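**Student:** here is my input; please provide its structure:
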Amino acid sequence: MKKERAQELANTIGVHIGNARRALGITQEEASERIGITVEYYARIERRQALPSLQVFAQIAAVLNVSSDILLGFDPTSPDPARAAPPWFELPEPDESKELQRLIRRLRRLPPEVVTAVDAVAKQLERFIDKQRQKRRR
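**Tutor:** Purely as a prediction, here's the structure:
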């Protein structure tokens, strides 16, 4: 997961965990004891400085009596799944092929200067294909 997305996820989880804990009227120390983690670690999660493991995340949801969907920022009241998704979550376009989805995932892992170079190559390839089509029409 890219750093920006991981931070967006940490922000979302931290905000919702804090809201759920306050709604229960318990302190960070009480929450951390019930979850079975240190208060320092719990506070880092709530302050959006750490992402919990899946096991700890599940324990947090159970102890705070809140849906994992809510903690992840999904809007359960939205009839449109695209609108229900939080900013860190990106659904693929329905018409994207598996190959295109795979290419996009690969591009996201590349440094910006390499993505710029790949974009320049793609533009040249588009021009070449357009010229070939024009030649066939003549």
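**Student:** hey, let's count contacts and neighbours off CA atoms from now on
**Tutor:** OK.
**Student:** you'd agree residue 51 is up against residue 10?
**Tutor:** Yes - using CA atoms under 8 Å, residue 51 makes contact with residue 10 at a distance of 5.6 Å.
**Student:** one more to line up against the first:
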Amino acid sequence: MTATTTEHDPALAESIGTQLRGVRSRREWTQAQTAKRLALSTEFYARLERGHALPSTPTLVRLCQVLQISADTLLGTEDAPLVGPDPDPPRVRKVLRRLRRADPRTLRMVKMVLDALAEQEARRRARRARRVANA
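**Tutor:** Predicted coordinates for the structure are as follows:
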């Protein structure tokens, strides 16, 4: 297990848990999704968030890397803001995962579709701008 007891510093465990919960919530991740990204069990990650366990040093490093926060922020020694929400919503992340696995031919076709959609949107905006200008 990658935990230590919180008998020595429950305030630290609670501070880490608060930071973890805040980052996870802002990213709109579930505990299970976060635990999977960290290669931890969901139960252990939940214990960390509740302040019932402290991470080992390797787990602390992984938490900072995966959640993209500084150790100072995670440990509560810095009054830095929490990381903002994940820039990509779940649907976009799903598409990106599929594109990463796609072959070059499929990627070319996807690019053609996106180019056509962008061109269509540009025409639509131009029509809308003309209507507003003529009104």
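**Student:** TM between them?
**Tutor:** TM-score for the superposed pair, counting by TM-score structural alignment, normalised by the length of the second structure: 0.52. Supporting figures: 75 aligned residues with a CA RMSD of 1.6 Å.
**Student:** need the residues touching each of residue 51 and residue 10 of the first structure.
**Tutor:** residue 45 (CA atoms under 8 Å, 6 or more residues apart in numbering).
**Student:** which residues in the second structure form strands?
**Tutor:** Applying DSSP state E to the second structure gives strands spanning 3-4, 54-55.
**Student:** residue contacts, residue 24 of the first structure?
**Tutor:** With CA under 8 Å, 6+ apart, residue 24 of the first structure has these contacts: residue 64.
**Student:** can you redo the strands of the second structure as JSON lines with distance to residue 91 of the second structure?
**Tutor:** Rendered in JSON lines, the data for the strands of the second structure read as follows (distance: least, CA to CA, whole Å):
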{"stretch": "strand 3-4", "distance to residue 91 of the second structure": "33"}
{"stretch": "strand 54-55", "distance to residue 91 of the second structure": "31"}
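**Student:** which stretch among those strands is buried most, on average?
**Tutor:** strand 54-55 (a mean of 24; mean count of other CA atoms under 10 Å).
**Student:** tell me how far that one lies from the chain's centre.
**Tutor:** Relative to its chain's centre, strand 54-55 of the second structure lies at 21 Å (CA atoms, centre = their mean, to the nearest Å).
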